[in-house]
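Enquirer: this is a predicted model, with the sequence first.
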Amino acid sequence: MQKVLVARSIFPDVVERLREYFEVDWNDGPALSQDELVRRLADKDGALTAGDPIGAATFAAAPRLRVVSNMAVGYNNFDIAAFNASNVLATNTPDVLNESTADFGWALMMAAARRVTESERWLRAGEWRGWRYDGFLGGDIYGSTLGIVGMGRIGQALARRARGFAMRVLYHNRSRVAPEIEAELNAEYRSKEDLLRQADHVVLVLPYTPANHHTIGRAELALMKPTATLTNIARGGIVDDAALAEALRANRIAAAGLDVFEGEPSVHAALLEVPNAVLTPHIASASETTRRAMANLAADNLIAALGAGPRAGRPPNPINPEVLGKART
């Protein structure tokens, strides 16, 4: 029987599905260190991971490994060049989390704009003494301008939500989306700089790549309105967290909502100190329905890639399909 590693704690019934086909080594506890991850992969044919770094050193120590199934859409934790060099298949879990992630991005944007967590902390501290006309004044969402950086599936889901709030929608993307999508979403393409200057609320939903590192830094923050908010539901490293904390402290922008961070689970200390930041621990896809769908899709990818189940040899979501059918090197 082929052997697989489930490197993270996931729903037990999904692990039981895998056990119908494989001998399963399940890490139902804290994330493995890199050394322990590599050690436990040494005799495995496949793995189900969630953000664990996988690259050439892993493959050198795990000669049987043929597929790594990532329980996420983003795969910046994978060295795809190393996957291709070793003929190891990589898979991910797109689409099933689009709406939940867009919902959460909207919630973060609104919480930042309307100072929800800031006012709650103040209330819990016993500071509320009565109504004031200027108490926690924030920014409106309805009728404002939304700037979406990254007009993929989740960006488009955000744009659809904007229609119910009578928002003008601007977007920036590596390339323009099809004219019919622009028309459907009533979205206007802008350069990144123009979008930052015009938007009242900027939401980041682009993938992390070296080219996208610090897409939002000091220069970009300086372009934004002092009343604007920034929401990041994409990946840590897309925003220069130190520069953002500095801009928030100086009120160069009004507020930020962040679900992802550079070096997470560590959070830049300065972000923890500014009151106008809403901070959450990378939970944008964390509805039970969505996380179950992600886990089951990751399992489907692993089962099919290792030649089992009804889709044997045809995993639903290969990242590098060019290695399918090739011998491991």
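Expert: Ah, there it is. Numbers count the residues shown, from 1 in each chain.

Enquirer: use CA for all of it now, contacts and neighbours both
Expert: Fine.

Enquirer: wait, Thr101 touches Ile154, no?
Expert: Yes. Thr101 is within contact range of Ile154, at 7.0 Å (criterion: CA atoms under 8 Å).

Enquirer: buried ones in stretch 101-110?
Expert: The neighbour-count check on stretch 101-110 (16 or more other CA atoms under 10 Å) flags 101-106, 108-110 as buried.

Enquirer: what's the closest of those residues to Ser119?
Expert: Met110 (13.2 Å; CA to CA).

Enquirer: comparison target below:
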Amino acid sequence: MSAGWVAGAVRAKALVGRCPGAVGAREIARGPTLDDALRRLATTPYARYARTAAGLPQAQRAVAATVLWHLRVLAGWLPPGGARLLVPLAAGFEIANVVARLPAPEGRRAEAPEPYRLGALETAWRSLERAGTPAELRAALTASPWGDPGGDTPWALLTGMRMAAARRTAVAVPSARRWAQGRALLLAARELFVHHRSLPEPVRRDAARLLGTRAPAAASYQEFREHLPPATGWVLADVDEPGELWRAEARWWRTVQSDGAAMLREGRYGPRVVVGAVAVLTVDAWRVRAALESAARSGRPGEAFDALV
């Protein structure tokens, strides 16, 4: 194993060791107010970007920005070419940048936040940033590793990017394929059976690569479950109807956490340790963001937060 991978793995473990974890998230969630939660947040690594947060959206974005900063630092410790492993794992930040550029729903006009600074972890952001219309965004995506989303409506653009992120992760990060399949499954199930929207053809093709051809073409939720590959059935175990998909999502997060922690415990220095660290860092941020929302609701945790911690 190269010195670069050893250094990256050591750095990755150090970053994970500073996470608040489930116990810290519980303390943040108990509030009892958002101000109390922000004071607790200031004692964690998330303080770097959270110092100036004035409300819940800003605080949650600060948590996400901290994770991105950690991934960029981690990428800098990896050997030449190693950062490519992290690019698909950081795809959600590029998606969030696109979300901020899309037309806002009526009645929800707000100033767009500063884009996340992706550095070496960008896929095509510099091209996407120059796009002035949804049609130009679609063209830029089509010419990039994201691929054609199948439409230029806000929904089609984002659904296409989210499914493409799962596809890219499964191909480029073999140790994260299980998570990518789970994410694709949840996205497809929610679009098909909660929102009752047909998947654009490119999205259906990406879903088929991860879930087989039969599940994405299913006419009912039950049929969807029956046609899933055995390796993905765990996501929807005991989730008998689409209205309970939040339970499946909580299970997905728990699985990413447990798988990532297991990779960190393997004791070898290499890509799997780094991927495991990214998983644990990402789950910790998700948990802290949910904890902040609970504090903003006077310390009343939501069901998904309770299911995870």
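Expert: Perfect, I can see it now. The structure displayed is predicted, hence computed values, not measured ones.

Enquirer: what TM-score comes out when they're superposed?
Expert: Aligned and superposed, the two chains score 0.30 in TM-score terms (TM-score structural alignment, normalised by the length of the second structure); 166 aligned residues with a CA RMSD of 6.8 Å.

Enquirer: and the buried residues of stretch 101-110 of the first structure as a markdown table, adding secondary structure?
Expert: Converted to a markdown table, those look like this (DSSP: H, G, I helix; E, B strand; the rest coil):
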| residue | secondary structure |
| --- | --- |
| Thr101 | helix |
| Ala102 | helix |
| Asp103 | helix |
| Phe104 | helix |
| Gly105 | helix |
| Trp106 | helix |
| Leu108 | helix |
| Met109 | helix |
| Met110 | helix |
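
Enquirer: quick one: the residues you listed as a markdown table, columns for distance to Glu120 of the first structure too.
Expert: Shown next, in a markdown table, are those (distance: CA to CA, whole Å):
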| residue | distance to Glu120 of the first structure |
| --- | --- |
| Thr101 | 23 |
| Ala102 | 23 |
| Asp103 | 21 |
| Phe104 | 19 |
| Gly105 | 19 |
| Trp106 | 19 |
| Leu108 | 14 |
| Met109 | 16 |
| Met110 | 14 |
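
Enquirer: and which of those is nearest Ser86 of the first structure?
Expert: Nearest to Ser86 of the first structure among these is Thr101, at 33.0 Å by CA to CA.

Enquirer: for that closest one, give its distance to Asp241 of the first structure.
Expert: As judged by CA to CA, to the nearest Å, Thr101 of the first structure and Asp241 of the first structure stand 21 Å apart.

Enquirer: tell me which other helices or strands the biggest helix by length in the second structure touches.
Expert: Ranked by residue count under DSSP state H, the longest helix found in the second structure is helix 271-296. With contacts taken as 3 or more CA pairs under 8 Å, 6 or more residues apart in numbering; DSSP states H and E, helix 271-296 of the second structure sits against helix 3-17, helix 21-29, helix 34-41, helix 56-77, helix 245-265, helix 303-308.

Enquirer: that helix vs helix 34-41, what angle?
Expert: Here the directions of helix 271-296 of the second structure and helix 34-41 differ by 150 degrees (axes from the mean of the first three to the mean of the last three CA atoms, to 10 degrees).

Enquirer: okay, the angle between helix 271-296 of the second structure and helix 56-77?
Expert: Angle of helix 271-296 of the second structure versus helix 56-77, following the same axes, to 10 degrees, is 170 degrees.

Enquirer: give the buried residues for helix 271-296 of the second structure.
Expert: For helix 271-296 of the second structure, a neighbour-count test (16+ other CA under 10 Å) marks 271-296 as buried.

Enquirer: what's the spacing between Glu288 of the first structure and Ala295 of the first structure?
Expert: Between Glu288 of the first structure and Ala295 of the first structure the computed distance is 10 Å (CA to CA).

Enquirer: and those two? Which one has more around it.
Expert: Neighbour count, other CA atoms under 10 Å: between Glu288 of the first structure and Ala295, Ala295 has more, with 24 against 10.

Enquirer: ok, that one touching Val14?
Expert: Yes. Using CA under 8 Å, Ala295 of the first structure and Val14 qualify as a contacting pair, with a distance of 6.9 Å.

Enquirer: right, and the helices and strands packed on helix 271-296 of the second structure - which one's nearest Ile95 of the second structure?
Expert: Nearest of these (CA to CA): helix 56-77, 12.8 Å.

Enquirer: next, the angle from whichever helix or strand comes after that closest one to helix 56-77.
Expert: Under the assignment DSSP states H and E, the closest C-terminal helix or strand after helix 56-77 of the second structure is helix 91-101. Counting by the same axes, to 10 degrees, helix 91-101 of the second structure points 140 degrees away from the direction of helix 56-77.

Enquirer: helices and strands around helix 91-101 of the second structure, which ones?
Expert: In terms of contacts (3+ CA pairs under 8 Å, 6+ apart), helix 91-101 of the second structure is packed against helix 125-130, helix 154-172.

Enquirer: most neighbours per residue, which of these?
Expert: helix 154-172 (a mean of 22; mean count of other CA atoms under 10 Å).

Enquirer: now the angle from that helix to helix 91-101?
Expert: Helix 154-172 of the second structure and helix 91-101 are oriented at 170 degrees to each other (the same axes, to 10 degrees).

Enquirer: for helix 154-172 of the second structure, which helices and strands make contact with it?
Expert: Using 3+ CA pairs under 8 Å, 6+ apart: helix 154-172 of the second structure touches helix 91-101, helix 177-193, helix 201-211.

Enquirer: dump the ones you listed to TSV, plus distance to Thr66 of the second structure.
Expert: Compiled in TSV, those are given as follows (distance: least, CA to CA, whole Å):
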stretch	distance to Thr66 of the second structure
helix 91-101	12
helix 177-193	22
helix 201-211	30
